[in-house]
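Asks: coords please:
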Amino acid sequence: MDSFGVYIHVPFCATRCGYCDFNTYTPTEVDSSHAQYLDALERELELAAARGLPAADTVFIGGGTPSLLGAEGLGRILAAVRNTFGLADGAEVTTESNPESTSPVYFEGLRDAGFTRVSLGMQSASTPVLRVLDRQHTPGRAVAAAREALAAGFAHVNLDMIYGTPTETDDDVRRTLDAILATGVDHVSAYSLIVEDGTAMARKVRRGELPAPQEDVYADRYELIAGTLEAHGYSWYEVSNWAKPGGKCRHNLIYWHNRQWWGAGPGAHSFIGAQRFFNVKRPEKYAQLLSDGILPIQDRETITEAEAHTEAVMLGLRLKEGIPAGWVGAGARDVVDRHVRAGLLQADERLRLTDEGRLLADGIITDILAAE
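Replies: All right, here's what the predicted structure looks like:
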């Protein structure tokens, strides 16, 4: 059987970052406590597991800021998953954490609870860049948190970085990479900043208070990041993710391989059978429905074979392993050949992005799907 994952969404944040459009709430934006959330979450996991779903090969707690719940609250979530779905032998169990809400005692508590992996939101080692992103931690805190997690016994620690922030320089990116390399973590995720409509950052860009991100800058920064990480023993396995041997995030591979997962928590998305569905977003409504014994599903759709194919190509081509060449329809073969001649794709029994192709991955994938 393919791997099965459980995703838990923690919707709470101490403050809102200017670039974020996730389903998150600060204390002034929600009339729901952490205790109410945890009670409701346990009930959702009970109802979901009663549908006969398999034990979890991976668990990923994201947000929001899961570390606001502390090691005790996160341990309670993991215990609930263990007591409902169950954990497969050797399960990977990850939680995201913000550096400013962690400590050595916190990481020791996570290890004692059974977590195997930590993902830390570093974003940048530059104080001005962190200020533009409205992040609360200092540059050194993310590095210290990574070292604390490693010292607590975590073999698998990820640091997230964001590149392309308005006002960021090449030297800012180099300093961030130097800081990451100094920690010895085994996984790095690097995402280009996307200015999402409706965010505080989008409003600042629209008013001219911040310059808009530039596509050519994204490409230059990506090459700098990839070249540096790959020269220091990290291998890319997805366009935005690098790992040392044994360090790949197994939970995210479930998404990229289009496998099945249950998403619990306000606004969480699930993919079970041929159905994709998502929960109500507001924590108050989420808790109310579950107190009445009702799964808090807001909407659902059945994925057609054509949609499943589109998603498999879209996700699979972002992976280093690529996709079987036979997945691409006859109508797109001329497009594939053109990208091969341009040095953007490798084609034999599989289609794979070249190093240059990684810079243009979204456009290449769009071209192929449009031609089909």
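Asks: use CA for all of it now, contacts and neighbours both
Replies: Will do.
Asks: So which residues of this structure form helices?
Replies: Taking DSSP state H as the criterion, the chain contains helices spanning 34-49, 70-84, 104-113, 127-132, 139-151, 170-183, 200-206, 215-231, 250-256, 283-291, 305-316, 333-341, 355-358, 361-371.
Asks: For these, give me JSON lines that also has distance to S97.
Replies: JSON lines is the format used below for the helices of the chain (distance: least, Cα to Cα, whole Å):
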{"stretch": "helix 34-49", "distance to S97": "16"}
{"stretch": "helix 70-84", "distance to S97": "10"}
{"stretch": "helix 104-113", "distance to S97": "10"}
{"stretch": "helix 127-132", "distance to S97": "16"}
{"stretch": "helix 139-151", "distance to S97": "9"}
{"stretch": "helix 170-183", "distance to S97": "16"}
{"stretch": "helix 200-206", "distance to S97": "23"}
{"stretch": "helix 215-231", "distance to S97": "22"}
{"stretch": "helix 250-256", "distance to S97": "16"}
{"stretch": "helix 283-291", "distance to S97": "20"}
{"stretch": "helix 305-316", "distance to S97": "26"}
{"stretch": "helix 333-341", "distance to S97": "40"}
{"stretch": "helix 355-358", "distance to S97": "28"}
{"stretch": "helix 361-371", "distance to S97": "29"}
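Asks: Second chain to compare with the first, below:
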Amino acid sequence: MGSALPLGDPAPADGSLPDDLVLDPTQDFGVYLHVPFCRVRCGYCDFNTYTAGELRGARQDAYADDVLREIALSRGVLAARAPLRPASTVFFGGGTPTLLPAGDLARMLAGVRDTFGLASGAEVTVEANPDTVTPALADSLATAGVTRMSIGMQSAVPHVLRVLDRTHDPAGVSRAVAAARGAGLDVSVDLIYGAPGESLDDWRASVDAAVGLSPDHVSAYALIVEDGTKLARQIRRGEVPEPDDDLQADMYELVDETLDAAGFAWYEVSNWATAPAHRSRHNLAYWRGTDWWGYGPGAHSHVAGLRWWNVKHPAAYAGRLAAGESPAAGRERPDEAARRLEDVLLRSRIAEGLAVSELEASGRHAVAALIADGLIDAAAALHGRVVLTRRGRLLADAVVRALTA
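Replies: The predicted structure is shown next:
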């Protein structure tokens, strides 16, 4: 089970939006569908997920119907304020979405399509653990309208997979990729680096294995030790070492160099694609701050600057919707200063960067020093854009602090 929900204002039981909120009918609209079920809990995971023994009466076989109720509620909330927009992107995240039958995922996607419509060329992604993917599943998802599968590879080294509590073996990743390819889906593989006991050679083997699968997209994230996880307890007891920041920096440089040589281009600090068409448009929408509605327990939404989040447990989520109430637990509306800070934080992470002119005076004055330190690309800055160098990506938090001081 994930970390605590943020503090915020109470959300109305009917899910209605503030009277003065102005929706932009021309802005893209994304849909996130959270599937909170996992067979086992990975020791590092802090996501809002639940194993069978943690469901406390919630029914996995009824989950698609619960989500469809929230989709119906959202239609009324949004239609009351502006014309409904077709979904540009749909993302099934988890948890392990592919623990649900393909038919349940198809019904949820059909609910989105019937309620909002799908934009022409909409991107529809399903996250999957390798050991849940079969050719039949991939074919069913493609038939339902899924266009992309994001496969949780994490590592190609058995002892690293064990320390991460992953249930698949390296060969399973190859089978999952082949199944997705056979169904005509775009393929992304996700990697994690910096696990206890993982060497630079281990990481090199995993990156080379990922490249050898010929995916369209690779995500590589540094392992972060979250409070309350099994891994955090193991580190506190001295059973495993905590991640080494210097080693993780070396690992980042290795994956960036290797992917660049293999024809991938970075477009966000932790994401690379073989071509712009293979970038995750759904995640880019998060970094650009556009609108999305997140469905499911603990899911977060963002519309016109308003954010809200759902109750965490699947039983509480189902109970509210069965009673005809919104599952939203709280919401917030950041002020202008907070929105400006977040905009710099998120948009500086992507390859398109942000305009120097959008910074406050202190931030504009900091650009020259950041160029001198090798953190911001000089050529891009001459064209009025703040774009991180590889060194800048490693020190992105420091860059943001300088730009917003």
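Asks: And the helices of the first structure: which comes nearest E349 of the first structure?
Replies: Nearest to E349 of the first structure among the helices of the first structure is helix 333-341 (13.0 Å), distances taken as Cα to Cα.
Asks: Point to the residue nearest the middle of the second structure.
Replies: N283 (6.1 Å; Cα atoms, centre = their mean).
Asks: Show me what it lines up with in the first structure.
Replies: When the first structure is aligned by TM-score structural alignment, N283 of the second structure is paired with N252.
Asks: Quick check: D343 of the second structure vs E352 of the second structure, distance?
Replies: For D343 of the second structure, the distance to E352 of the second structure equals 13 Å [Cα to Cα, to the nearest Å].
Asks: what's the answer for D201 of the second structure, then?
Replies: Computed as Cα to Cα, the D201 of the second structure to E352 of the second structure distance reads 32 Å.
Asks: Neighbour count: the two, which is higher?
Replies: The residue with more neighbours, out of D201 of the second structure and E352, is E352; 15 against 10, by other Cα atoms under 10 Å.
Asks: who touches that one in this structure?
Replies: Contacts for E352 of the second structure (Cα atoms under 8 Å, 6 or more residues apart in numbering) come out as Y267, R385, V387.
Asks: among those, which are in strands?
Replies: With DSSP state E as the criterion, strands contain Y267, R385 from among those.
Asks: hmm, which of the contacts of E352 of the second structure are the buried ones?
Replies: For these, a neighbour count by 16 or more other Cα atoms under 10 Å gives the buried set as Y267, R385, V387.
Asks: Dump those residues into a markdown table; add distance to R107 of the second structure as well.
Replies: A markdown table is the format used below for these (distance: Cα to Cα, whole Å):
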| residue | distance to R107 of the second structure |
| --- | --- |
| Y267 | 32 |
| R385 | 43 |
| V387 | 41 |
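Asks: What is the nearest of these to E127 of the second structure?
Replies: Y267 (19.8 Å).
Asks: How about the aligned residue in the first structure for the closest one, nearest residue that isn't a chain neighbour?
Replies: In the first structure, Y267 of the second structure lines up with Y237, judged by TM-score structural alignment. Computed as Cα to Cα, 6 or more residues apart in numbering, the closest residue to Y237 of the first structure that is not its neighbour in sequence is K320, at 4.9 Å.
Asks: quick one: contacts for A122 of the second structure?
Replies: A87, S88, T89, V90.
Asks: in the first structure, which of those remain in contact?
Replies: With both residues aligned by TM-score structural alignment, their matches' Cα atoms under 8 Å, the contacts of the contacts of A122 of the second structure that the first structure also has are A87, S88, T89, V90.
Asks: Could you count how many residues lie near the first one?
Replies: Neighbourhood size, A87 of the second structure [other Cα under 10 Å]: 23.
Asks: Equivalent analysis for P170 of the second structure, please.
Replies: For P170 of the second structure, the count of nearby residues is 18 (other Cα under 10 Å).
Asks: my guess is it contacts H159, does it?
Replies: No - counting by Cα atoms under 8 Å, P170 of the second structure stays clear of H159, with 10.8 Å between them.
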